[in-house]
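1. sequence-free structure coming up:
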């Protein structure tokens, strides 16, 4: 790894900006389901309990996907698992647009949108933490805020298009936006994290408190 792609290099800052953008755009899954639920509930004719099933499935998908994507990121770097996640997200939005009932809608949201959206929070935070030292807290805080930026950006946009075009057309439109905007941003993440220097005490074989989180 050259200095050009080292810790707190210009590339690290570019990667930080790309990660914030990915978190903001890719965080749509957690918010679109909330906005779409009233329209989906009305079309499928289910009660409030049945209408909440897609949200529950999405949260389960996010939980499961965070572990899976994190594992893949450790092995292959973040870019390839994140690209897979974007394809899952986009295909999930297209598939849900053709869902015939609330059960299929919920399963698709959990298995595709929830699973894909998981890459856009914790894995991004873990990745950016390896690119900063003195400003690590700032970098982590900014990437973590991507989800909240998504909560500011997406609900009014999704609500507008559901009102004007319907929830099915809106889901297809979201899929197109994700592919067009996120895949180019993911190319910024193609480099693997730089090797972190070990503290002198660790290099000498002495234990250092806090050098290994949770003792791992």
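-> Ah, there it is. Remember, predicted model here, so these are calculated numbers, not experimental data.

2. all contacts plus neighbour counts: C-alpha atoms, from now on.
-> Fine.

3. who does whatever helix or strand residue 103 lives in touch, helix- and strand-wise?
-> Assigned by DSSP states H and E, residue 103 belongs to helix 102-108. The helices and strands touching helix 102-108, judged by 3 or more C-alpha pairs under 8 Å, 6 or more residues apart in numbering; DSSP states H and E, are helix 28-44, helix 53-76, helix 79-96.

4. want to compare, so here's the second one:
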């Protein structure tokens, strides 16, 4: 069965790219996938300005981030199976059109309620770009290690735009209205529509598409959830997202309001964090194949856990024991601890995601969707949880980030020990 499955995958790949996957394909998929990260990151420096414009409190502005995550979670549950049924291109096209129009509505929203509704609709459209590129990788590259390497390249590309996004957002807030940010998001969505129309190939042949019905859909998801290999790896990505979104939700208030960073300086710091995450993903691309991907995942989780523990220690010491004179040193120690916590996600994501998809080639869209939904449900929980705390201390952010790393290590230990060898045998068959 494994050999037959791989044979069918090889036919699929040769039908799309007879000479092998060209180098521009990961660039294109990364650019499309970046719709989600850029829409999350670009308006973070604008949180305080939005709070003033809408005459609301910080918790309500933070809640728009949770609404965004909820929409991404719901959208992925639908768009993944749709891409297994109708192919990859059409759902991507429709999703990017929805995202473009809804982002334009966000740009002229008169109040926080209208903004939140438009943001939710935009997230439903953006969910297509989070699920389908990963499924395309699985379509084209069935081998787990090769897939993890290609995902590492995709992570690099999708990470470049989010580095620039908060810097652009911070610059916009410094010289113009935060609403310009969402006009820029709408323009990005329109470019993605053109890319899908003229550049994205269809990676799922008609003969490999599966029927779609409510019963089939539920059965498909239950099949995935009952698989220990899928669930454990998907939960690793979920708690990694919880940790990252704890940072995303609270960091702008922590660094801008507590430590006095300007929006532009905060966005530059955000870019530094992103550079380290991208660097880790490229290290992963070099090491995958030389070192077992399961071992790489385990090591990266442990490093992130150590960084989270150090972050909590630094923040707690600064809050309860150190005097005001220690404030400058505390900021730099916090930044160092956050780098140690966040950078390993560049290794964690590609290895955990390919581990989740490895044994389900015929359900790649549904598997990517369910894993993505777990991620953004956890992200929404992180945002909602942090929204309950006052923005007067970095401790809630540090505590939530550390909790995410602890849970990553816990679910990592639940992975089936025989998964990696089985996966390699299947790829060899």
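-> Arrived safely, thanks for sending. Treat the numbers as computed from the prediction; the structure is a model and nothing was measured.

5. looking at the helices and strands packed on helix 102-108 of the first structure, which is buried most?
-> helix 79-96 (a mean of 22; mean count of other C-alpha atoms under 10 Å).

6. sort out which residues of the helix holding residue 103 of the first structure are buried, please.
-> Within helix 102-108 of the first structure, the residues scored as buried using 16 or more other C-alpha atoms under 10 Å are 102, 105-108.

7. the helices and strands packed on helix 102-108 of the first structure: which one's closest to residue 189 of the first structure?
-> Taking C-alpha to C-alpha, helix 79-96 is the member of those nearest to residue 189 of the first structure, at 5.4 Å.

8. next, the mean deviation of the closest one compared to the second structure.
-> Mean deviation of helix 79-96 of the first structure relative to the second structure after superposition (mean C-alpha distance after the TM-score superposition for the first structure): 1.1 Å.

9. run through who's touching that helix.
-> 26, 29, 69, 72-73, 104-105, 108-109, 112-120, 168, 171-172, 174-176, 178-179, 182-183, 186-187, 189-190 (C-alpha atoms under 8 Å, 6 or more residues apart in numbering).

10. narrow those to those in helices?
-> The helices, defined by DSSP state H, take in 26, 29, 69, 72-73, 104-105, 108, 115-117, 168, 171-172, 174-176, 178-179, 182-183, 186 from these.

11. ok, and the closest non-adjacent residue to residue 196 of the first structure?
-> residue 130 (7.4 Å; C-alpha to C-alpha, 6 or more residues apart in numbering).

12. give me the number of residues near the one you found?
-> Residue 130 of the first structure has 20 neighbouring residues, counting by other C-alpha atoms under 10 Å.

13. what residue of the first structure takes the place of residue 80 of the second structure?
-> In the first structure, residue 80 of the second structure lines up with residue 70, judged by TM-score structural alignment.

14. ranges for the helices of the stretch 301-429 of the second structure?
-> Remark: helices assigned in the stretch 301-429 of the second structure by DSSP state H, counting those that start in this stretch are 327-342, 345-357, 364-387, 395-412, 419-428.

15. just to revisit the earlier point, from residue 62 of the first structure, how far out is the match of residue 80 of the second structure?
-> From residue 70 of the first structure over to residue 62 of the first structure the distance is 12 Å, taken as C-alpha to C-alpha, to the nearest Å.

16. likewise residue 77 of the first structure?
-> Going from residue 77 of the first structure to residue 62 of the first structure by C-alpha to C-alpha gives 19 Å.

17. skipping its backbone neighbours, what lies nearest the residue nearest the centre of the first structure in space?
-> Nearest to the geometric centre of the first structure sits residue 120, at 1.4 Å (C-alpha atoms, centre = their mean). Closest residue in space to residue 120 of the first structure, ignoring its immediate chain neighbours: residue 23 at 4.9 Å, by C-alpha to C-alpha, 6+ apart.

18. who's in contact with residue 311 of the second structure?
-> Listed by C-alpha under 8 Å, 6+ apart, the contact partners of residue 311 of the second structure are 333-334, 337-338, 398, 402.

19. next, the contact list for the counterpart of residue 124 of the second structure in the first structure, please.
-> Counting by TM-score structural alignment, residue 124 of the second structure lines up with residue 115 in the first structure. Neighbouring residues of residue 115 of the first structure by C-alpha under 8 Å, 6+ apart: 58, 61-66, 85, 88-89.

20. turn those residues into TSV, including distance to residue 125 of the first structure.
-> Converted to TSV, the contacts of residue 115 of the first structure look like this (distance: C-alpha to C-alpha, whole Å):
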residue	distance to residue 125 of the first structure
58	20
61	18
62	15
63	15
64	17
65	15
66	11
85	16
88	20
89	19
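
21. between these, which sits nearest residue 2 of the first structure?
-> For the contacts of residue 115 of the first structure, the closest approach to residue 2 of the first structure (C-alpha to C-alpha) belongs to residue 85, at 28.6 Å.

22. mind telling me what that closest one corresponds to in the second structure?
-> Using TM-score structural alignment as the criterion, residue 85 of the first structure maps onto residue 95 of the second structure.

23. ok, and the closest non-adjacent residue to its match?
-> Nearest residue to residue 95 of the second structure, sequence neighbours excluded (C-alpha to C-alpha, 6+ apart): residue 125, at 3.9 Å.

24. mind checking what secondary structure residue 192 of the first structure has?
-> At residue 192 of the first structure the chain is in coil, as set by DSSP: H, G, I helix; E, B strand; the rest coil.

25. residues near residue 49 of the first structure, how many?
-> 8.

26. name the element it belongs to?
-> Counting by DSSP H and E, residue 49 of the first structure is part of helix 48-51.

27. packing partners for that helix?
-> helix 28-44.

28. what's the mean distance for the helix it packs on versus the second structure?
-> Once the two models are superposed, helix 28-44 of the first structure sits on average 1.7 Å from its counterpart in the second structure (mean C-alpha distance after the TM-score superposition for the first structure).

29. from residue 181 of the second structure, how far out is the closest residue to residue 339 of the second structure other than its chain neighbours?
-> Closest residue to residue 339 of the second structure apart from its sequence neighbours, by C-alpha to C-alpha, 6+ apart: residue 273 at 6.1 Å. Separation of residue 273 of the second structure from residue 181 of the second structure (C-alpha to C-alpha): 21 Å.
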